[in-house]
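Asks: This is a predicted model, with the sequence first.
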Amino acid sequence: MEIKIDDLTGGEVISLLEEHLADMYATSPAESVHALDIKALKDPSITFYSCWKDTTLLGCVALRELDANHAELKSMRTASNARQLGVASMLMQHILTIAAQRNYQKISLETGSMDFFKPARQLYKKYDFEYCGPFDDYQLDENSKFMSRNI
């Protein structure tokens, strides 16, 4: 598997992100969806990564710099044909390595509170993320869970 910085122009990546957004809107009330669209993911504060095996897209993740010490994990998604292959763990390890290289002191994330998001929350706990309050511009929301960990 290879993880690389992605420019968000490939059809496979766009399709995966569209699937991700569709699931978020199908699972959460619109006002509680914090997933970013492709235009938002192209913001200079965000580095977007895709994971590949040969020419097959396996997943993606983004890292958004909130400030010099704090980053946010965004848009983590494993392709449906790559579930249970360790892709999410590989992406998480990659993001944590990048965060350490950039000298961030903390990485945070927002995810849903519904059962649909339970596997994601279990993955984050496995990597020592702990529940916390809202960060950055987020507001308290019963449909959101906020997590962070020190680097």
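Replies: Perfect, I can see it now.

Asks: switch to C-alpha atoms for all contacts and neighbour counts from now on
Replies: OK.

Asks: Might one say that residue 37 is in contact with residue 21?
Replies: Yes - in this structure residue 37 lies within contact range of residue 21 using C-alpha atoms under 8 Å: 7.4 Å.

Asks: More neighbours: which of the two?
Replies: When neighbours are counted by other C-alpha atoms under 10 Å, residue 21 comes out ahead of the other of residue 37 and residue 21, with 19 against 14.

Asks: my guess is the more buried one contacts residue 35, does it?
Replies: Yes - counting by C-alpha under 8 Å, residue 35 is a contact partner of residue 21 at 6.4 Å.

Asks: which residues are contacting the helix or strand where residue 123 lies?
Replies: Using DSSP states H and E, residue 123 sits within helix 118-126. The list of residues contacting helix 118-126 from outside it, by C-alpha atoms under 8 Å, 6 or more residues apart in numbering, reads 88-89, 111, 130, 147.

Asks: In helices, which of the residues you listed appear?
Replies: Within those, residues falling in helices by DSSP state H are 88-89.

Asks: try it against this one:
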Amino acid sequence: MPAFAIAAEDPATPDIAALIGQHLAEMHACSPACKVHAMPAARLAQTDVTFYAARVDGALAAVGALKALDATAGEIKSMRAADEWRGTGAGPAILAHILREARARGYRWVGLETGRHPVFGPAQRLYAAHGFRECAPFAGYVSDDFSLCMGLPLA
């Protein structure tokens, strides 16, 4: 597995913005617009979100963000590995980083919303491998044929 350098970065950085754009396009291609909860770069730059990038020798491998829900809970947003880095451990590396940050903040729970379309299968398996389980909808989400909420208690 490559050594990923993971740090908070500006989502408007050109290579990051391009990956976020690709992510949004993919979400819109397989979900109704009202079910696309991925955030654009401008929203990911707001103060309630910390945005991270994983790089190897400067090359962007993956992105992900941690959104504060309240003092005890957070939400994972915009997890995406660049196509050429899929299967290299980039996704697990950035997820582990985000979970460490959530624990460092003192969060007792972290959740996420993902899709049910087959394209989301790898993401669902990644989250499940890290202990996430389907949970009740939170933060205004609705679990249905398109949306799946998953949560992880942190202790």
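Replies: Great, that's in hand. In this text the structure is predicted, and so the values were computed from the model without any measurement.

Asks: Quick check: TM-score for this pair?
Replies: The TM-score (TM-score structural alignment, normalised by the length of the first structure) is 0.97; 151 aligned residues with a C-alpha RMSD of 0.8 Å.

Asks: if we can go back for a sec, report the two of the contacts of helix 118-126 of the first structure separated the most.
Replies: Put simply, by C-alpha to C-alpha the two of the contacts of helix 118-126 of the first structure set farthest apart are 88 and 130, 17.8 Å from each other.

Asks: More neighbours: the two, which one.
Replies: Neighbour count, other C-alpha under 10 Å: between residue 88 of the first structure and residue 130, residue 88 has more, with 24 against 15.

Asks: Looking for the alignment partner of that one in the second structure.
Replies: Taking TM-score structural alignment as the criterion, the aligned counterpart of residue 88 of the first structure in the second structure is residue 91.

Asks: can you check residue 51 of the first structure too?
Replies: Aligned against the second structure - with TM-score structural alignment as the criterion - residue 51 of the first structure pairs with residue 54.

Asks: I'd guessed its match sits against residue 9; true?
Replies: No - using C-alpha under 8 Å, residue 54 of the second structure makes no contact with residue 9, being 9.4 Å away.

Asks: Of these two, which one has the most company?
Replies: Comparing residue 54 of the second structure with residue 9 by neighbour count (other C-alpha under 10 Å), the higher total belongs to residue 54, at 25 against 16.

Asks: helix/strand/coil for the more buried one?
Replies: strand (DSSP: H, G, I helix; E, B strand; the rest coil).

Asks: Residue 19 of the second structure: what's it in contact with?
Replies: Neighbour list for residue 19 of the second structure: 80, 82 [criterion: C-alpha under 8 Å, 6+ apart].

Asks: elements contacting the longest strand along the second structure?
Replies: For the second structure, the longest strand by residue count, based on DSSP state E, is strand 59-70. Using 3 or more C-alpha pairs under 8 Å, 6 or more residues apart in numbering; DSSP states H and E as the contact criterion, the neighbours of strand 59-70 of the second structure among helices and strands are helix 14-30, strand 49-56, strand 73-81, helix 90-104.

Asks: One more pass at 7 Å, please.
Replies: Applying 3 or more C-alpha pairs under 7 Å, 6 or more residues apart in numbering; DSSP states H and E, one finds that strand 59-70 of the second structure contacts strand 49-56, strand 73-81, helix 90-104.

Asks: Looking at those, spot the one closest to residue 28 of the second structure.
Replies: Taking C-alpha to C-alpha as the measure, those were each checked against residue 28 of the second structure, and strand 73-81 came out nearest at 13.6 Å.

Asks: Noted, bye for now.
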